[in-house]
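> coordinates only, sequence not included:
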């Protein structure tokens, strides 16, 4: 399917969501952080119910009024930028309606409004303004009472509670099961039957590795009749490198991993892949989760054993460096504030399940987080230098260096070196360009003094060439060998405190706020930062058992990744606008157990999947469904669709085409050159078909591979702990028509055809590979009919040889298996 068609489908889906008012946490937070403050500050004076004179008949203080628009038409048309007059106005594209009239908004703000309209203009405001007061003051929240706010359940430390008694004492296998069963019995319900053995094997293999079980795994499991059969399977899966690749991808969703900046211009980040590989390695090594967080926030400040250990910890801070950035922002202060804001937003949602960044422009509208707390954190990140490695070219006004790790880091460069003579040639070209640039600067100065017109294009062109060539040269040492480079964060020499910026505007600094933490997360006044940026203090606090949220948020994420729904359904938001936990005592029990077991992710996963709750079937129970249609009580295992990566990897696996050994680095890191040619190669590199696991595909913001984008891949610009799931026609069309899917169908057909000399056995083998089970008698008959009718139709067409017809038939059969609901869903 063409990207334009897919984009249209996304827009239509977004519009539908906006019309029905079904806002996600992501949409609500985006509006509150990015849109409402600007409307209040810049628009309400002339375009609200309280304006002395409503200009152009346009009011923007309610959702209904914004969609209706004014005298010239709708201000916002969800999903359609070109039809939204508000966007035209703030772009200053029409001299007759430039808004705001006092001056054009910053490019980053305009980009936020464009993104808002693209996502369907989600708007949580009601249709009526609450009272007759000033519109801005109506919106502003009363003073926050932090002491009272600490009473909210999410800011209380996890508490031990007695394991509940249950009536059906024979059912539970663990305390986890007792918490689940007790809730069910309160409602007069009972869990469904256990899953069948083969269904359970397929479920746990996908859930732990993102891959279907192999024929060897199936045979070994079926032969093992001991009570420990599943335990052995789980232990083998946890020990597999495939575990880290799949569970690392879960965390990369949360960490908004990508290899480019996104936003206004899509600048590549050639060394983002190091962070990806570090995450995969950390999950495979079962790094304690608190240490996992500590290294991502302050790895450069932690003690280290040797150069290898030090390099890994520096790479971990790529977590803070890989986010979106407004590279075309000219104001360095504004750019620094935007980078810090993105880091605060990511960190607090990912680790604390709290939307602290909503307090940038005002006290948090819903949670007990004053604006001062936001700027206490901002000072920490403004005192840290984020190194991401981009060149100062046109539109990229904020270039950055990278961190050189050195030869003793034990890491691969990720790209090939060049000869010493080639490096010398680049240096000579650089000298020539420097000389040319100096000449043109002198010419420009002379023209300015004499009042002549300056040929700015010639000067910009040589600056662009110089910057691009400098970027190339910096990849190599003087002998031409590839330098080992990484994104990450370092301390600034002199730490700073941040002013409290009125409305979040860089031009309106107020009182200075000492660097510090979020008050409501502490039982009393939090400690102050006394040394350096405070990033190490922040990392240690996040990783502490005294922190009320870190363990709780992570075990809830693990539950979501295994059950399809969190105990707190809003996995990234535990605040007032989030969902309440369905099993609060169980959530605290899991959090405490997680910490007691050394913050081991593998131990926690093992305990959950060996519970009877996880091993329930997906069968329907009318009484349970009537009482709990959303399965919030976990009376069964909900049927779940494979995520985008698992579906692609499963097709590669059953076809025998999967390659578990990708080259180091990323295609993005191997793109070199200058000008448009380099840009073309950069985008081309992201679209090349590969046989590697999906986690290793190059991931450029706004250019996500179609195989992922169509199947609900996470938005790499945002923290995503809970992917949306859809089942739409475009997915089926892709599985029917995509060239790569057809090629995998051919490979699957060859594998099945070569597995035996008779067709009945081939059919059985195909079912075992695709579904992890044997075909039923009815399916065998249907398959026999399919091959017979296919041969008859092909003979009538007389368009192929008999040998070709045979393989076409097997390919079509195998493609049908991979496109089926059973292949795409887990029971």
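On my side now, so go ahead. On a predicted model such as this, the values are computed, not experimentally measured, just so you know.
> going forward, measure contacts between C-alpha atoms and count neighbours the same way
Fine.
> roughly how far is the longest helix seen in the chain from the heart of the chain?
As assigned by DSSP state H, the longest helix anywhere in the chain is helix 420-450. For helix 420-450, the separation from the chain centroid amounts to 42 Å (computed by C-alpha atoms, centre = their mean, to the nearest Å).
> take the one below as the second:
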């Protein structure tokens, strides 16, 4: 689901700014699926959770977090024209809403009538009016590289980001003084850039200084905004809310913001919703949209979700293009099956777990992927699921399986996210750039203030460790001490942590290597089905990556501790990695390798066994489900 809703913890596009509160939506999604929340309620909360009634503050907070669905998309924060920025933001919201829930790309009608489906351009701008009447709250601070900051929603619960610590009024005043000084220096640097460059000066160095000062002022402001006037941390989230005055959108000729035409009343897609419903004059219409999406008169929502579940279980959907149920799509391979499952889904209370249980107990799900000449001739492309298809494990599952085999998998959910410790930071190829922390955060991370303008260390402070502040923070035990020492080189997000991979940071311009190399979904797009590749980079990752080597060493230590003989260690290794016992030939070959590689020196048994474990991790059998 996080692939489908383009979940990420940064803005993406030209300037990739961190979104330190995006993790709340991720946790909301995981909790909803674990609790088997009815899918119709799940949909309504994401589209209009802020407009639904709530019995408790906790439920109200959960519904506000759910609306982060509309605020998570990529944003061109450096865009100079505010009207263009708003038009692009609304377009992205229309695209994700219609493709995720309806399997129809209404955004194709932004510039002209849809080329294939009966969706006129006026229907696009009828939906645009709904989202134009909605305020999108995603946070940020105005800076040279963020021209479109927004508010955040304050939650009615006490659950601040783990990196937001309380401050005394004196500390808060001191932080404001430091921020003002950095802003003054940044303004002076900009004025200097406009003057003729004296001989011997470096204009590029001045430009870099402007960037660093601007970043420092931004992050100090973010830190100040993270607490109330008394210094208590605020609990905030990304999301949406209705504007005070709803406003219908004007149709834009060819989608150009400077070519406005008639005003289009707010409404839905006519070919799907039938006669236009009258929307309230005192609301955006999102609540009515959310209710229509899950109404009995709209069969698409159930069909699209059933198809996604089938895809997840079988590797291919009944409708092969999960986001294209329109005329240009391939159509279902079995219309009756799709309709039957959709009806069962709705009549079962929109229970995802009940639908999964019904599917996995069928004969079709239990079919083998073994070669069968007759079945292949009858269904060569496996359009009718005559056999199972071998599938490679997804990136997160592959990493989790290594941790599970080594015994290191931590099933406890981490608090927040790695990115939550870098508010309003611009993310470069190796992590946050120009990061600065408030003194309280540095002290909690075991650090001293870096010697940067406006945030100098106190006289007599110990010299800071080598490397940029962001990397030093990682190496000195940031994020609750769950990082390993020495893992901060290269990509900051490749730190060795043992919790489940679904909680790894997802920045649009910077992914952990364990996810990127194994075809992680592009977080800027709606991705219903990931690509599957087989590349040399994957083999090199399994051969050289420090995480794989570390898990191989831990697994070898586990084998040495749990069993005594080489034969038993090989059998246990196969059970942990491949979920089966080795064949006689495999057992013999493995014994020969362990004995020949040790060269008679028993001290090397752990290293040899670690290489053997790494070889098992690199096998196709470990990476594929047959």
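Here it is on my side, so go on. Remember, it's a predicted structure, so these values are computed and weren't measured experimentally.
> TM between them?
Once superposed, chain against chain, the TM-score is 0.84 (TM-score structural alignment, normalised by the length of structure 2); 556 aligned residues with a C-alpha RMSD of 2.4 Å.
> rewinding a little: pull out the buried positions in the longest helix of structure 1.
423, 426, 427, 430, 433, 434, 436, 437, 440, 444 (16 or more other C-alpha atoms under 10 Å).
> And stretch 725-735 of structure 1, by the same measure?
Quick answer for stretch 725-735 of structure 1 (16+ other C-alpha under 10 Å): 731, 734, 735.
> just stretch 242-252 of structure 2 next, same as before
242, 243, 246, 247, 248, 249, 250, 251, 252.
> Next: stretch 416-436 of structure 2.
Buried-residue list, stretch 416-436 of structure 2, by 16+ other C-alpha under 10 Å: 416-427, 430-436.
> ok, back up a step: want to throw the buried residues of stretch 725-735 of structure 1 into TSV with distance to residue 767 of structure 1?
Shown next, in TSV, are those (distance: C-alpha to C-alpha, whole Å):
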residue	distance to residue 767 of structure 1
731	22
734	22
735	18
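> Of those, which belong to helices?
Using DSSP H, those in helices are 731, 734, 735.
> circling back to that earlier point, closest one of the buried residues of helix 420-450 of structure 1 to residue 823 of structure 1?
residue 423 (51.4 Å; C-alpha to C-alpha).
> and the closest one, how far is that from residue 472 of structure 1?
Separation of residue 423 of structure 1 from residue 472 of structure 1 (C-alpha to C-alpha, to the nearest Å) stands at 10 Å.
> Strands - which of the buried residues of stretch 416-436 of structure 2 land there?
426, 427, 431, 432, 433 (DSSP state E).
> Put together TSV for those, with distance to residue 441 of structure 2 on each row.
TSV is the format used below for those (distance: C-alpha to C-alpha, whole Å):
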residue	distance to residue 441 of structure 2
426	18
427	19
431	18
432	16
433	17
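> now, the most widely separated pair of these?
Largest pairwise distance in those, by C-alpha to C-alpha, is 8.3 Å, between 426 and 431.
> Going along the chain, name the strands of the stretch 201-350 of structure 2.
236-237, 239-242, 249-252, 260-264 (DSSP state E, counting those that start in this stretch).
> can you put these in JSON lines and add distance to residue 56 of structure 2?
Shown next, in JSON lines, are the strands of the stretch 201-350 of structure 2 (distance: least, C-alpha to C-alpha, whole Å):
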{"stretch": "strand 236-237", "distance to residue 56 of structure 2": "17"}
{"stretch": "strand 239-242", "distance to residue 56 of structure 2": "19"}
{"stretch": "strand 249-252", "distance to residue 56 of structure 2": "35"}
{"stretch": "strand 260-264", "distance to residue 56 of structure 2": "38"}
